[in-house]
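> after the sequence you'll find the predicted model.
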Amino acid sequence: MRDLIPFIKLYQKHWFGLTIGMLLSFVTLAAAIGLLTLSGWFIAASAVAGFATIQNFNYMLPAAGVRAFSITRTAGRWGERVLSHNTTLKLLADLRIFFFDKLTPLIPGKIGNLRDADILNRLIADVDAMDHVYLRLVSPMIVGILGLFSISAFLCWFDLKIGLILGIILLLLMFILPIIFFVLGRPHGIEITQAKACLRISILDWLQGHAELQIFGAANRYREQAHRDETNLLNAQRRMAAITGLANGVLLTANGLTLVLILWIAADGISGNYPNQMVAMVTFATIASFELMIPVAGAFQYLSQTVTSAKRLNEIIETTPETQFNPNGYSNTAKGDIVFHSVSYYYDGHEQPAVDNISLHIKAGEKVALLGRTGSGKSTLLKLLTRSWDPSQGHIEFDSVPLSAWRESALRSSVAVVSQRVDVFNGTLRNNLSIAKPLAKDEELSDVIKQVGLSVLLKGTGLNIWLGDGGRQLSGGERRRLGIARVLLRDAPILLLDEPTEGLDVQTEQNILFLLLEHSKKKTVLFITHRLVGLKEMDVVCLMDEGKIIEKGSHQTLKAAGGHYAQLIGKQFITPHVNQPHTLT
């Protein structure tokens, strides 16, 4: 239950709507019990009046009461469902935002080992399970307790013994049955939550990697795994349904036995009177009283499923980010001066540093290339500059201010990044570009798309073209150029380019490099590559290997030195100076 505390606190924001929803639920329950109780009494009283030939029987008032209870029950049920579910959906929306806010600072650090499908399952299925806290636990229990005391007090008004006996029976059932069915449903609730996560992961793996799985002949194996996970989920749900059926059976049995007991007590009359129509009223009130027990019996049955989901969410919510920003930190926009002071970084569980004692000064407006083979530590340096991680040793400064002292918003506005993986969201081209510049006009967005050679996307629906999940409508080169378009819109003083021309043909590569160089004439540029492309335009070239800078200087200086860089040039073709581009298509 302790795992539910962070989520129950979120209910404070919607306390009014949830309270009104519970009041409407209580009114609906009271109307339902009143309808059956009054109807039973009315029918019995009418029959007695007929047999006894009573001349002054008032049937108008009870009939009006039956109609009033019927209307109240219908209207109350509609109002309670609308208000409670509307408030619950708003609460779940707030919970998703709360969860996402906690998730974002953890990327790509402590949750790097989690699968995308697992995170998606937590954001959707596990958050959805939190509606059980209110709809199946808090509301039924509060309404049930209020209803229990109300029906007991009502019957005590007519016969103290019957009212107390029925109240005690209902109170015992209310506290015993939830515990029993919580224990019975606990393993299956945990199994259902875990099976949902496994099924979502296996299906997403199969769908996203379908083409590659077909090529390597593994599609059937992944599909069979999805079927096994689906079977496990269905079996767990079937066992939980059996417990639900058992709960309903126990309630019906308890209702029947209680009814027999109350009839036996009331057989000699109510409050010492001769048996009359009041016996029917007590009988129907007993039957109706078990309506408040129906949701209570199952209230704790699904609690284990909810608690398991809460634990999975708390694994993210309670995790401390590896990098924490100071909300009152340095808030100016950077000028572009970057200094690495003996920076080293170790990945978790690795004794060998990914970056080893790097000291480097990049002056404002300077263009520096980091060259090296895959795994030499180039991209790690980029992650350290954006504070995805903090250095294990040493520190980094922007404009003589330690990176750890910067406010996050100031750092993000100072840096524009083209990473190796360009994230494309399932939305329109306009939405995907507006991330970089929310207030940009359509003309500006169209211009930058033309500059990066994606004019073909503007045909037809133009900026409203739908890019699909993960940019499925785009090729790898088009996604790369979309990332470059975002950098052009961002217009930050520091550009971090991680393999910006990877996957592009030679001519397009030349055009994109020229475009980036024109855009960054007065900006600080860190150009990361493992290819000998565009290096002549760089002020400084740093050759990295095994996390260290082994050579540093201009292209001409390093070439003349005859070291590792000169050997690379001798083995590979290096592109000439970037020329005026041809028209991009």
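Done, it's in.

> use CA for all of it now, contacts and neighbours both
Noted.

> neighbours around G21, how many?
Neighbour count for G21, taken as other Cα atoms under 10 Å: 25.

> now swap in L439 and tell me
Residues within reach of L439, counting by other Cα under 10 Å, total 8.

> ranges for the helices of the stretch 151-300 of the chain?
Using DSSP state H, counting those that start in this stretch, the helices of the stretch 151-300 of the chain run over residues 160-208, 210-215, 219-266, 277-289, 293-297.

> name the helices or strands packed onto the first one?
Here helix 160-208 is seen to pack against helix 116-121, helix 139-158, helix 219-266, helix 293-297, helix 303-317 when contacts are counted using 3 or more Cα pairs under 8 Å, 6 or more residues apart in numbering; DSSP states H and E.

> got the angle between it and helix 139-158?
Counting by axes from the mean of the first three to the mean of the last three Cα atoms, to 10 degrees, helix 160-208 lies at 170 degrees to helix 139-158.

> so what's the gap between helix 160-208 and the chain middle?
A distance of 24 Å separates the centroid of the chain from that of helix 160-208, by Cα atoms, centre = their mean, to the nearest Å.

> residue nearest the centroid of the chain?
L123 (2.3 Å; Cα atoms, centre = their mean).

> what's the distance between the closest residue to R531 other than its chain neighbours and V533?
In space, and not counting its chain neighbours, R531 is closest to L371: 7.3 Å by Cα to Cα, 6 or more residues apart in numbering. Distance of L371 to V533, computed by Cα to Cα, to the nearest Å: 10 Å.

> okay, now the one to match up with it:
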Amino acid sequence: MSQSADTAVPAAPGVDGRPGAGAELVQSLGEAAERRPRSRNVGALRRLVPFARRRKGDAVGALVFLIGATAATLGLSGAVRLLVDALTAPDISPERVNLWFALIGAVALALALSSALRYFFVTKLGERVVADLREAVYAHILTLDPGFFLRTRTGEVLSRLTTDIQIVESLMATSVSVALRNLLTLIGALVLLVWVSPGLTALVLMIFPFVLAPLFLFGRRVRRLTVSTQDQFAQAVGQAGETLDALETVQAFGGEAAAARSFDWAVERAFETSLRRMTARAVMTALVIALVFGGVVAIFWLGVHAGLRGEMSWGALFQFAFLAVMAAGAVGALGETWGDVQKAAGAMDRIAELLDARPGIAAPASPAILPLPSKGAVAFENVTFAYPGRPDAAALRNFTLSIAPGERVALVGPSGAGKSTVFRLLLRFYDPDQGIVRLDGTDLRRADPREVRERMALVAQDSPLFSGSAADNIAFGRPDAQPEDILAAAQAAQARGFIEALPEGFQTPLGDRARSLSGGQRQRLAIARALIRQAPILLLDEATSALDAENERLVQAALDEAMTGRTTLVIAHRLATVLKADRIVVMDQGQVVEQGTHAALAAQGGLYARLVALQFGQAA
């Protein structure tokens, strides 16, 4: 069956039983995932080699005790042969029997110790490699620009970071240990089999192509279905994440049942694909075991007849049987672990896609040095920009604006005029398609994005907070901040009062995204986080929109003080904020259409005057 046939799924039912929009989105993502190129082997697991090289000590320990455990296992066959030959000898004595049993006991003890140490070092190495992989993937995700997350849902990224890496962890912590042990056992057993009986060993080797065939034929299908299962499960997680992020909206519109049905559909599709994977793996395992042990029984039958004819000693026959069973067991175990390898390879394929993703915004090889100290001069020169995926809808068109150090500029305009885009380009989340954005005279394309952002402090309209304490959230703006700095920032943002009223004051856990606070309290915390940064440029995107009149007055006073000596860009609709600006820049359809003071622009009777009349009334 082709890959597309394996992964094709019907549309999920919507509220009325017809395919829903959410289901169509999931299905389209699934089809896109299936179109991604996939390797046809386990080559994706080579990406783990650099991580293993960093832990050479554990790797050497694992190899030494792996060889030791294998040698002890194979040594048991030799000890058994000596014992059987001694028991069948005509001059048998109790002392010799005791000697051979003592030898078997010593070999078993060596096997126990080496196996325990093998397990420890192999498992430690695997867990360490996976931990390093997890850290590397997350650190790499943090470097990706916002454009990547316009193409990839956060839930799918988190699925790869958790579920897929967990599959690789299962391989590295368990399956690799089993596979390496059985591989060395198989090789050693075959060498000894040739030494004991070349003829019977040749028959054993003739069976191998029949055993390997199911591994390769079904292994590819197992791996392909594993990738498909993980893709579909990641889409389900992404869909669930979107729903939970907007749970209040879902409940307000009575959409719980529809959301649950859509998620159920996605999970069921993943389960059906997983069921096909399990069936293929079960068939593969049955074929391998049947072929291996059927061949062993047939060869052992031939060996018994050879012993009866006196062509080989009974000790040699027992050793051959012991080694043959050992080799058969190793092949069977390798067949089991091969499915795990295929599954992990599919997961590693998806992880590699994250590691291979390159941020569109990155520091150049030789970044320009920004002037110190920063003056805070900003300039946009004939900038044109369209967001990825919307090349025909330019957010800015030939946008030109110069802001002097220490100047307060308010950006005003209707929704979609490009005001927030100005902030995103200045923070270098994106680069302009045409034109230049400058900071202190330096083209931002030539600068390191981290250095650019270190000179700016942002307060967004809905600034996200984190689940730590109030002190943690404020100090996020400056990790080296001292307690007195945190206190001063909270005081300046008019946040100290409500923070100290919390059960544990500044150390009170705020819960997921600080949702235990009101909108105004969250916004004041965000302002404190920006103030503690002490950056030369302040970016305020409706920073006081969530505050009531009294709090707005208090916070506005704090912002006025913070803006002193700093370049400030304000996206504002409220008249109080606009009046404080040195200059008002009116934007429409990505262009500057008017500039000036409030009085001058109101007198012109243009777009600004109409916005003021609509939003603030004729009295404004």
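Great, that's in hand. Computed from a predicted model, the values in this text were never measured in an experiment.

> hang on, the earlier thing: quick one, which of the helices of the stretch 151-300 of the first structure is nearest to Q473 of the first structure?
Comparing the helices of the stretch 151-300 of the first structure by their distance to Q473 of the first structure (Cα to Cα), the top pick is helix 160-208, with 14.1 Å.

> which residue in the first structure lines up with A546 of the second structure?
Under the alignment (TM-score structural alignment), A546 of the second structure pairs with G503 of the first structure.

> what would the helices and strands packed on helix 160-208 of the first structure look like in TSV with mean neighbour count and distance to D390 of the first structure?
Formatted as TSV, these follow (neighbours: other Cα atoms under 10 Å; distance: least, Cα to Cα, whole Å):
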stretch	mean neighbour count	distance to D390 of the first structure
helix 116-121	17	24
helix 139-158	19	46
helix 219-266	16	38
helix 293-297	23	51
helix 303-317	21	20
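
> okay, the ones you listed in JSON lines with distance to M544 of the first structure next?
Shown next, in JSON lines, are these (distance: least, Cα to Cα, whole Å):
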{"stretch": "helix 116-121", "distance to M544 of the first structure": "32"}
{"stretch": "helix 139-158", "distance to M544 of the first structure": "62"}
{"stretch": "helix 219-266", "distance to M544 of the first structure": "40"}
{"stretch": "helix 293-297", "distance to M544 of the first structure": "66"}
{"stretch": "helix 303-317", "distance to M544 of the first structure": "35"}
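
> nearest to M1 of the first structure, out of those?
Between M1 of the first structure and those, the shortest gap by Cα to Cα is with helix 303-317, which sits at 6.8 Å.

> which stretch of the second structure lines up against the next helix or strand after the closest one?
The helix or strand immediately downstream of helix 303-317 of the first structure is strand 338-345, counting by DSSP states H and E. Under the alignment (TM-score structural alignment), strand 338-345 of the first structure falls on residues 378-385 in the second structure.

> identify the residues contacting stretch 148-165 of the first structure?
For stretch 148-165 of the first structure, the external contacting residues (Cα atoms under 8 Å, 6 or more residues apart in numbering) are 166-167, 170-171, 262, 265-266, 270-271, 282, 285, 289, 292.

> er, stretch 424-432 of the second structure I mean
Applying Cα under 8 Å, 6+ apart, the contact partners of stretch 424-432 of the second structure are 145-147, 360-361, 383-386, 437, 444-445, 449, 452-453, 456.

> between those, which sits nearest V250 of the second structure?
Using Cα to Cα, the contacts of stretch 424-432 of the second structure come closest to V250 of the second structure at P146, 25.8 Å.

> the closest one matches what in the first structure?
Under the alignment by TM-score structural alignment, P146 of the second structure pairs with P108 in the first structure.

> now that match, what's its secondary structure?
With DSSP: H, G, I helix; E, B strand; the rest coil as the basis, P108 of the first structure sits in coil.

> returning to that earlier point: how much space separates the counterpart of the residue nearest to R531 of the first structure in the second structure from I584 of the second structure?
Aligned counterpart of L371 of the first structure in the second structure: V412 (TM-score structural alignment). Applying Cα to Cα, the value for V412 of the second structure to I584 of the second structure is 7 Å.
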